[in-house]
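**Student:** how would this look folded up:
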Amino acid sequence: MTTYGYFLSCEEHGPRELVRQAKAAERAGFEALWISDHFHPWLDEQGQAPFVWTVIGAIAEATSLPITTAVTCPLVRTHPVIVAQATATTAALTGGRFRLGVGTGEALNEHVIESRWRPAAERLEMLEEAVGLMRELFTGKLVTHRGRHYQVDTARLYTLPDEPAPIYMSGFGDKSIELAGRIADGYVSTGPSAESVEKFRQAGGAGKPTLGGLKACYAADEASARKTVHRLWPTRGIKGEASQILPLPRHFEQLAASVTEDEAVAGTPCGPDPEVHARALREYVDAGFDEVYVSQIGPEQDAFFDFYQRQVLPLVRG
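**Tutor:** A predicted model of the protein is given here:
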């Protein structure tokens, strides 16, 4: 049975609003939560970037839903030892409802600590070492680590959950998907690719959870929804490696100026037709994802939750 969850956008909303949305999502019948982890939004127009761990702590007390970061980068901006401590505390606070989603990150967030943006192969190598280090710390033992990328001196986590939080990994290219299958407890993606799910399973991910996320925009009419997507998320139309290597929102704004409305909206269900939204969710189910998360773009959050509760979720749940 597919799990349907809500994807909280830290780029668009402040902390109190995110907590309010989490509660609304639970009332609407969503079964789990994703939350993004950013230091900067993609665009100034989006306007927010709260510290995700503070928000998760509040959500943990406000709802009973499982929570997954989509995704945290434990490489540069936040050292893996600190991510391990945050993860263990959050898992203890939630009674085991927390899953750590990790990835190799974007310069947009990571450059604030180190301006050199490392090649993808090096970041994958760092992520593999970081995940191994965090798993060591989750044992509660005293850890000294002398690795290629990280040096840790006699670190021990004292606050631990009953069971270590699962670590899920985002992956898009073949090398990252192979690494996810080998080292992660589950797979995270933002595209309905059956090929990626199959590669993950073949690389060691057979039987492990697969989680997919998408954005949507409910509005009373499709035209206004499309305009909202184009205003807030034109970055969805930017191709190639730019999303990994550009350091500032203004750089994304410069590229986004050439993105058309059709390019921004491509693949995003827009407007008031429940079948359009249900069809987009089914693409992830058909691709083999066990959990599907959807994020409403723009301010009409309450209308979205009402729409999904009454019309969309009943369609996909049959």
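
**Student:** make it CA atoms for all contacts and neighbour counts henceforth
**Tutor:** Noted.

**Student:** ok, which stretches of the stretch 51-200 of the chain are strands?
**Tutor:** In the stretch 51-200 of the chain, the segments counted as strands under DSSP state E, counting those that start in this stretch are 67-69, 98-102, 143-146, 151-155, 167-170, 186-189.

**Student:** Sequence B follows; please return its structure for comparison with A:
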Amino acid sequence: MTTYGYFLASEDHGPRELVEQARLAEQAGFDSLWISDHYHPWLDAQGHSPFVWSTIGALAQATSLPVETAVTCPTVRVHPAVIAQAAATSAVLLQGRFRLGVGSGEALNEHILGGHWPRAAVRLEMLEEAVDVIRRLLTGDRVSHRGTHYTVENARIYTLPDEPVPIDVSGYAPAATDLAARIGDGFATMGPQADLLKRYREGGGSGPSSCGIKACYDTDQDRAARTVLRRWPNMFLPGELAAVLPEPSHFEQATELVTEEHVRNGPMPLGDDPEAHVRSLAACAEAGFDHVYLSQIGDDMTGFFDFYRTKVLPQLPR
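**Tutor:** Model (predicted):
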């Protein structure tokens, strides 16, 4: 059975807007929520980046849906011991409806304290150690740890949920997917990447799998394409650029190469044809993913949620 959740874009909306979108998502029939964890937006045009843990506290009071970070980097900007406490508190507020999604991060968010941004293999090594520290702290035991990357001294989390917080690991390339299979309670990626999901399963990963995608609902398809080009052209950048560029201005320079044709020829549904939106979500389900999360690009959130409530979600395979 596939479930369909809504992906709250912290880069593109302020905290009050995100909470209102969560309410609308629940009313529209979405099953769960993802929320991004950023310090910067990708581009100045997106214009936001609220502190995710404050927003999650508000979500816990505004909706009964499950919530997951997509994804938190627990390695550089915030020490894993602090992430463990934040995850525990979030799970208590959400009465067990919280999952911690983690990944190796991007320089865009993690370089802000002035430290060296490591190469990918080292980032994955740091992530593995961080997840181990977080899991140990989430038991409620007193933890002291001196590892390759992190030190924890006499730490204990007192406010804990009744059940352990599941930790899902994101993978956008083979090495990260292998790590997810080895240490994750679940696997997350962007797009219907059946090859990565197969790799996760063959590597021993047995937890739930999640796929994130984007759409631009608008009554005018041309306007939708222009909106995506203005607000989210970074989606079309290839390779590791998203992980290594350090500032929104660098993304703006790189995305000058992205054209409206790239947007129109991409897999993202544009406009108000229900079948196009259904096909996009169904592709993730057909690739084998257990959970699909969709984010709307654009300002007509009321129109979007009404469109999905009446014309898209009822048609989806479950």
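
**Student:** tm score of chain vs chain?
**Tutor:** The pair, once superposed, lands on a TM-score of 0.98 when counted by TM-score structural alignment, normalised by the length of structure 1; 317 aligned residues with a C-alpha RMSD of 0.9 Å.

**Student:** Quick check: chain neighbours aside, which residue is closest to the residue nearest the centre of structure 1?
**Tutor:** Geometric centre of structure 1, nearest residue: residue 70, 1.6 Å, by C-alpha atoms, centre = their mean. Leaving aside its sequence neighbours, residue 70 of structure 1 sits nearest to residue 36 (C-alpha to C-alpha, 6 or more residues apart in numbering; 4.9 Å).

**Student:** I figured the one you found was touching residue 8, is that so?
**Tutor:** Yes: counting by C-alpha atoms under 8 Å, residue 36 of structure 1 touches residue 8, with 6.6 Å between them.

**Student:** who has more neighbours, those two?
**Tutor:** Here residue 36 of structure 1 and residue 8 are compared on neighbour count by other C-alpha atoms under 10 Å; more neighbours surround residue 8, at 26 against 19.

**Student:** Not counting residues beside it along the chain, what's closest to the more buried one?
**Tutor:** Residue 8 of structure 1's closest residue in space is residue 35 (C-alpha to C-alpha, 6+ apart), at 4.7 Å.

**Student:** Tell me the residue in structure 2 aligned with residue 293 of structure 1.
**Tutor:** Matched by TM-score structural alignment, residue 293 of structure 1 corresponds to residue 293 in structure 2.

**Student:** Its match: which element?
**Tutor:** strand 291-296 (DSSP states H and E).

**Student:** cool, residue 226 of structure 1 as well?
**Tutor:** Counting by DSSP H and E, residue 226 of structure 1 is found in helix 222-232.

**Student:** That helix vs structure 2, average offset?
**Tutor:** Compared with structure 2 after the fit, helix 222-232 of structure 1 shows a mean deviation of 0.7 Å (mean C-alpha distance after the TM-score superposition for structure 1).

**Student:** Give the other helices and strands that the strand holding residue 293 of structure 2 contacts.
**Tutor:** Contacts defined by 3 or more C-alpha pairs under 8 Å, 6 or more residues apart in numbering; DSSP states H and E place strand 291-296 of structure 2 against strand 3-8, strand 209-215, helix 274-286.

**Student:** Residue 114 of structure 2 is nearest to which of those?
**Tutor:** Residue 114 of structure 2 sits nearest to strand 3-8 of all these, at 28.4 Å, using C-alpha to C-alpha.

**Student:** if we can go back for a sec, could you figure out how far the helix holding residue 226 of structure 1 is turned away from strand 291-296?
**Tutor:** Angle, helix 222-232 of structure 1 to strand 291-296, by axes from the mean of the first three to the mean of the last three C-alpha atoms, to 10 degrees: 90 degrees.

**Student:** what about the top helix by length along structure 2, how far off from structure 1?
**Tutor:** For structure 2, the helix with the greatest residue count under DSSP state H is helix 120-137. For helix 120-137 of structure 2, the mean deviation from structure 1 after alignment is 0.4 Å (mean C-alpha distance after the TM-score superposition for structure 1).

**Student:** From the rest of the structure, what touches that helix?
**Tutor:** Contacts with helix 120-137 of structure 2, where a contact means C-alpha atoms under 8 Å, 6 or more residues apart in numbering, come from 73-75, 80-81, 83-84, 103-105, 143, 145, 147, 149-150, 155-157, 167, 176, 179, 183.
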